[in-house]
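1. Got a predicted model here, sequence first, then my questions.
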Amino acid sequence: MSPTDISVEPRLSSLSHGGGCGCKIAPGLLSQILEGTSALPVPSQLMVGIETSDDAAVYRLNDQQALIATTDFFMPIVDDPHDFGRIAATNAISDVYAMGGQPIMALAIVGMPINVLSPATIGRILEGGAAVCRAAGIPIAGGHSIDSVEPIYGLVVMGLAHPSRIKRNADAQSGDALVLGKPLGVGVLSAALKKGALDAAGYERMMATTTKLNTAGPELAALSGVHALTDVTGFGLAGHALELARGARCDLQIEWSSVPLLSGVRALAAQGFVTGASGRNWSGYGAEVTLPPTFAAEDKALLSDPQTSGGLLVSCSPSSLDEVLAVFRRHGFEHAARIGSVTARNNKPTLAVSFTPPAGSA
């Protein structure tokens, strides 16, 4: 193959056994793997570690600064190399925003089958990631690359925040409102794409949401009424909501009719375009979720649908709800909506889903 000839290369998504955040190890298996690691020594400066499965680690540098550190990488979710790089970089940077921080720099993680992909294709993946980092105002200051069987790309990202503005996923309070910043359905769209059933408009919607930086995070963290922040990624809305519930030892109530969905994904899910990760997610935590008796199979699939570069999930006081929604609107998140509430304290937190059909629906 010529160093610049990409015409004979296979589709990127055909080289990966799973794409995007759907590559995550299933939540039940991950819990087994990590069992016992919390017993490791922890310095007093470590504000956030692995104890609540939060989005990033946070280390207090001094009274004015806390360092946020995270890493995220995965296999291709799309076939266009530049788009793959953009999605992966946006997804990785999101974890800093989800802690309430401002990203300051990134390191690239690159694993590529160099006997299969040309330098031109690999370069386009890196260019896509660099374009997103420029949009976020940060440099890619280094990284590491290996020759691997499957293409892998992502970032280590570091950020800064005032220690008082770090927002964990474990600090929700009973009575809080839950707000979701982006619509669900990325996993469904990716499944349709892999099977050649996604039209151009669907692809455009998928790219628009997966490459939109969660820049509202630091401004949300500055609001005193915002108690907890996380982002919805590979474990789906139900999985990440349950992490929030467990950390706060509270129950959560989600009103499904209020949850924003990407256009067309419910119909695609009903046709069977669902990722394998959705089922693995449900196997890992479904026993902790209460659904209405008539809850449709496609809605259940969307509830556990793995989101790549998904939206921020905010737990805030009801009195600050309008302000939270206004912040999302200023940052261009027109689909942001209140989707539920945090309810009573509970040593065995659960997630309950209700569904009230919108007025006038059939």
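-> Looks like it came in fine. Given the structure is predicted, the values throughout are model-derived calculations rather than measurements. Numbers count the residues shown, from 1 in each chain.

2. Could you use CA atoms for every contact and neighbour count after this?
-> Noted.

3. in the stretch 151-300 of the chain, which spans are strands?
-> Secondary structure of the stretch 151-300 of the chain by DSSP state E, counting those that start in this stretch: the strands cover 152-161, 177-180, 226-231, 250-255, 289-290.

4. In addition, the following structure is provided for comparison:
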Amino acid sequence: MLRLLEFQEDPRLLVGLQTSDDAAVYRLDEHDALVQTVDFFPPVVDDAYLYGAIAAANALSDVYAMGGEPFLALNIAAWPNDLTLELLTEVFRGGLDKAREAGVVIAGGHTITDDEPKYGLVVTGRVDPARILTKAAARPGELLYLTKPIGTGAITTALKAGVAEPGHVDNAVTWMVRLNRTASQLLLAHGVRACTDVTGYGLAGHASEIALKSGVRLVIAARAVPIMEGAEAYARAGRLPGGAQRNRAYYAEGPSAVVRRGRGIPTVLWDLLFDPVTSGGLLFTIARERAPTLEQAFAAAGEPLWRIGFVDEGSGVDIVAELTG
């Protein structure tokens, strides 16, 4: 679709569509650039307030994934006539509270009537042009880390089917409303350059983007990937969203597949690697010699962190069973 369009070129546009990064970056001067993104989606939980908070955290994450600090946002919403405006107010309240937590001002927005509710944010942030995090900066020899577990797609699909345990849903919500702000700041402080956040393409899909844009091979140990409680059981029972199948077909099947399955990987783990994630963690690489200090900093800040693989020469993503070395 996009190949049919001709986009403007501007030397001040440091990151645009051509690099498929998480947000656009526009240089203002030598020391400052704007980071801008937009993200919205239908409800993933039943509670209107929590839906708003999750959608806001998800949108803000794109700025954090670029190493930016968001400061301004606009609401974007679609709302059916058969749902009350009081519910929409709760959605907005959830988004507002999450924005306040991030130090972001919501200055307005736009709402339309639609058959299906949708909500999200247009987010503007600032970043140092010399310290942008990007999918294209991974280098062989670096280690690969993740800051949140996966499995939200399986759990929210089970919720929609009425079979999810409340404790599993509550745990997933806790992860989805968690901001990636502190994690992003720690990455910048320790010299990380390659990063993305894990969302709709699943862990394997977003890892593929790093591999492609950086011209490297990522090796991911399936058993090292953190998975939310309950997600494996729901995936085993077939409670995966349609997006998981589409992700797997696009990234791992056919002659041009870029994600390769190694031996000894259970089908349930393989499937969850393609499970669409809502408001997921940061996926990043760091030089091996800097990794111990970074791990200590995450622990001191109370931030979760999992080493799930490494970067090597080559191309694509190899999924292996265990992490070695």
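-> Nice, thanks for sending it over. Small disclaimer: the values here were computed from a predicted structure and weren't measured.

5. Once they're superposed, tell me the TM-score.
-> TM-score for the superposed chains, counting by TM-score structural alignment, normalised by the length of structure 2: 0.95, backed by 319 aligned residues with a CA RMSD of 1.5 Å.

6. sorry, back to before: please identify which of the strands of the stretch 151-300 of structure 1 is closest to residue 52 of structure 1.
-> When those are compared by CA to CA, strand 226-231 sits nearest residue 52 of structure 1, at 11.2 Å.

7. Outside of the closest one itself, list whatever touches it.
-> With contacts defined as CA atoms under 8 Å, 6 or more residues apart in numbering, strand 226-231 of structure 1 is touched by 54-55, 94-95, 98-100, 167-173, 220-221, 240, 244, 310-317, 320, 324.

8. try 6 Å this time
-> 98, 167, 168, 169, 171, 172, 311, 312, 313, 314, 315, 316 (CA atoms under 6 Å, 6 or more residues apart in numbering).

9. Mind giving me the PyMOL select for these, buried ones only?
-> PyMOL command restricting these to the buried ones, with burial defined by 16 or more other CA atoms under 10 Å:
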select buried, resi 98+167+168+169+171+172+311+312+313+314+315+316
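
10. I'd like the contacts of strand 226-231 of structure 1 as TSV, with distance to residue 287 of structure 1 appended.
-> Formatted as TSV, those follow (distance: CA to CA, whole Å):
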residue	distance to residue 287 of structure 1
98	27
167	28
168	25
169	21
171	23
172	22
311	24
312	24
313	22
314	24
315	23
316	26
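
11. And the furthest pair within the contacts of strand 226-231 of structure 1?
-> Between any two of the contacts of strand 226-231 of structure 1 (CA to CA), the greatest distance is 18.4 Å, for 171 and 311.

12. most packed of the strands of the stretch 151-300 of structure 1?
-> Among the strands of the stretch 151-300 of structure 1, strand 226-231 has the highest mean neighbour count (mean count of other CA atoms under 10 Å), at a mean of 27.

13. Let me see the contact set for whatever residue of structure 1 lines up with residue 76 of structure 2.
-> Taking TM-score structural alignment for the superposition, residue 76 of structure 2 sits opposite residue 109 in structure 1. When contacts are counted by CA under 6 Å, 6+ apart, residue 109 of structure 1 touches 143, 144, 153, 154, 155.

14. hang on, isn't the last one packed against residue 108?
-> It refers to residue 155 of structure 1. Yes. Judged on CA atoms under 6 Å, residue 155 of structure 1 makes contact with residue 108 at a distance of 4.6 Å.

15. Now do the same contact list for residue 269 of structure 1.
-> Taking CA under 6 Å, 6+ apart as the test, what residue 269 of structure 1 contacts is residue 298.

16. now do the one 5 residues further on
-> Under the criterion of CA under 6 Å, 6+ apart, the contact list for residue 274 of structure 1 reads 188, 191.

17. Distance check, the equivalent of it over in structure 2 against residue 277 of structure 2.
-> Taking TM-score structural alignment, residue 274 of structure 1 has residue 240 as its aligned residue in structure 2. With the distance defined as CA to CA, to the nearest Å, residue 240 of structure 2 ends up 11 Å from residue 277 of structure 2.

18. Just tell me what residue 51 of structure 1 corresponds to in structure 2.
-> Under the alignment (TM-score structural alignment), residue 51 of structure 1 maps onto residue 18.

19. What about its match, how many residues nearby?
-> The burial count assigned to residue 18 of structure 2 is 7, neighbours taken as other CA atoms under 10 Å.

20. can you check residue 39 of structure 1 too?
-> 8.

21. where's it relative to residue 340 of structure 1, distance?
-> Counting by CA to CA - residue 39 of structure 1 and residue 340 of structure 1 are separated by 34 Å.
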